[in-house]
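In: build the 3D model from these lines:
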Amino acid sequence: MIAIVDYGVGNIKNVERAIHHLSYETALTNDPEVIRSSSHIVLPGVGHFKDAMQALKNSGLDKLLIELQNDKPFIGICLGMQLMFNHSAEGDTDGLGMINGEVVPIKTDYPVPHLGWNNLESKHPLLNQDVYFIHSFYVQTDAPIIAAADYGIPITTIVQSGNKIGIQFHPEKSGDYGLEILNQALKGGFIHD
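Out: Now for the predicted structure:
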């Protein structure tokens, strides 16, 4: 069973529907015991970094997620990806610190937020089509970047560090292709020894 962490930040139901569509059993939950007993943890999110971190702290889920981060596959989507990193300039707030990196504003000649469809660039054979983005901040990291997107600057779109995967775009809004990517992430990701 896949635990989708419910901490009051938007877009959670869409992620749940997408994972159900892939025929996985899910639990939309903030119950620590359900999260502990899950096979995977998915941390979705839309909104402001500082507010999301405060919601995780208020519920105590921040400590639980840090504790469990190496025990099972952990997938952060959109804001959930950003929360996995050390710090964000959005609200000058520390994140969960699961993967080394900083969340910084997108500085480009293109319109911000980065909104709409953009092509993935990757050496991985699956990661070569358009996906749907909406964000104003992105991750700078020394962790393995599996895919990027060109938005006047290279935007980190998928990272994988061990069992932890961050996905900046919305796979649940990216049609069948997004579902393929989400399924690959749930099956272990994009790095194989």
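In: for the rest of this, base every contact and every neighbour count on C-alpha atoms.
Out: Fine.
In: which SS class is Ala52?
Out: helix (DSSP: H, G, I helix; E, B strand; the rest coil).
In: again with Val159
Out: Per three-state DSSP, Val159 ends up strand.
In: which non-adjacent residue is nearest it?
Out: Ile145 (4.5 Å; Cα to Cα, 6 or more residues apart in numbering).
In: now the helices for the chain?
Out: 12-21, 32-37, 49-59, 61-68, 79-83, 175-186 (DSSP state H).
In: tabulate those (TSV), appending mean neighbour count.
Out: Shown next, in TSV, are those (neighbours: other Cα atoms under 10 Å):
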stretch	mean neighbour count
helix 12-21	17
helix 32-37	16
helix 49-59	17
helix 61-68	16
helix 79-83	28
helix 175-186	18
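In: where do the strands sit along the chain?
Out: For the chain, the strands defined by DSSP state E cover 2-5, 26-29, 40-43, 74-77, 85-88, 93-94, 99-105, 114-119, 130-135, 137-141, 145-150, 154-161, 164-167.
In: quick one: residues in contact with the fourth one.
Out: If I follow you right, that is strand 74-77. For strand 74-77, the surrounding residues in contact (Cα atoms under 8 Å, 6 or more residues apart in numbering) are 40-45, 81-84, 163-170, 185-186.
In: buried set for stretch 149-164?
Out: Buried positions in stretch 149-164, judged by neighbour count with 16 or more other Cα atoms under 10 Å: 149, 151, 155-164.
In: please give the structure of this sequence too, so both can be compared:
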Amino acid sequence: MKIAIVDYGSGNLRSVSKAIEKIAPISTQVLVTGDPEEVLKADRVVFPGQGAMPDCMKNLRTTGMEEAVRDAIRNKPFFAVCVGEQMLFEHSEEGDTPGLGIFPGDVVRFASDRVDQTGARLKVPQMGWNQVTQTREHPMWNGITNGAWFYFVHSYYAKPTEADLTVGTTFYGEEVTVAVARDNVFATQFHPEKSAAAGLALYQNFLTWNP
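Out: Sure, this is the predicted structure:
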């Protein structure tokens, strides 16, 4: 089995590859690649993203990876992470940037006046650990406790316009969508590669998920 981690100049690639290599069978090829042909030939694709949405979308297009990513989204198990998840949506407030338009909805910024249950102002970006509520069953959640802790670093988050896209939420001043899924695509705002055992379990599930 070949796992392609898409390198378009905007991802936390080494951490992702090391996490997958840690749990993958020895026969699995884990390949960080900027070659569209390698993405097309892969059995499964991981699509990380890090940094500003305008830069990520620009890099995806200028490196020639967009069509290979779109092909993977149509045809094979596909796991998008952080800004990779945001890029699946129609539009982001960050730089007034069009996304890939795979899922209906927008990416919006946390309000600066957001407060927690005690009335204390919440920092933007959300940085650190938070609990994720699984809002519906999905094979990618197998063996992961509902309410497990995952690691976040983000100022923007996706707001799907179709409720059934959401499979996970967290509370940060209000309930926020942090995991979405449809057909062969699963995507998270949090970083599984930085989320200890729960994150490794998510990548383990991805290796055996057959949508």
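In: what's the match for the residue nearest to Val159 of the first structure in the second structure?
Out: Aligned against the second structure by TM-score structural alignment, Ile145 of the first structure finds its counterpart in Thr166.
In: thought Lys159 was touching that match, still the case?
Out: No: counting by Cα atoms under 8 Å, Thr166 of the second structure sits too far from Lys159 to count as a contact (9.1 Å).
In: anything in contact with each of these two?
Out: The contact lists of Thr166 of the second structure and Lys159 share Thr177, where a contact means Cα under 8 Å, 6+ apart.
In: Lys164 of the first structure matches what in the second structure?
Out: Checking TM-score structural alignment: Lys164 of the first structure goes with Val185.
In: in space, not sequence, find me the middle residue of the second structure.
Out: Val81 (2.0 Å; Cα atoms, centre = their mean).
In: what about it, distance to Tyr203 of the second structure?
Out: Counting by Cα to Cα, to the nearest Å, the gap between Val81 of the second structure and Tyr203 of the second structure amounts to 11 Å.
In: now Gln86 of the second structure
Out: From Gln86 of the second structure to Tyr203 of the second structure the distance is 19 Å (Cα to Cα).
In: list the contacts of Pro104 of the second structure.
Out: Pro104 of the second structure is in contact with 89-90, 160-162, counting by Cα under 8 Å, 6+ apart.
In: meant to ask about His170 of the first structure
Out: By Cα under 8 Å, 6+ apart, the contact list for His170 of the first structure reads 77-78, 131-134, 178.
In: identify the farthest-apart pair in those.
Out: Spanning the widest gap among the contacts of His170 of the first structure are Ile134 and Gly178, at 14.4 Å by Cα to Cα.
In: turn the contacts of Pro104 of the second structure into TSV, including neighbour count and distance to Arg74 of the second structure.
Out: What follows is the contacts of Pro104 of the second structure, written out as TSV (neighbours: other Cα atoms under 10 Å; distance: Cα to Cα, whole Å):
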residue	neighbour count	distance to Arg74 of the second structure
Phe89	22	15
Glu90	19	17
Pro160	18	19
Thr161	13	21
Glu162	10	19
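In: and in the first structure, which of those remain?
Out: With both residues aligned by TM-score structural alignment, their matches' Cα atoms under 8 Å, the contacts of the contacts of Pro104 of the second structure that the first structure also has are 89-90, 160, 162.
In: quick check: the farthest pair among those?
Out: Top of the distance list for those (Cα to Cα): Glu90 and Glu162, 12.5 Å.
In: please pull up the equivalent of the residue nearest to the centre of the second structure in the first structure.
Out: Match for Val81 of the second structure (TM-score structural alignment): Ile77.
In: repeat that for Ala72 of the second structure.
Out: Per TM-score structural alignment, Ala72 of the second structure is aligned with Leu68.
In: how about Met127 of the second structure?
Out: Met127 of the second structure maps onto Leu115 in the first structure, by TM-score structural alignment.
In: and the gap between that match and Phe137 of the first structure?
Out: Distance from Leu115 of the first structure to Phe137 of the first structure, by Cα to Cα: 12 Å.
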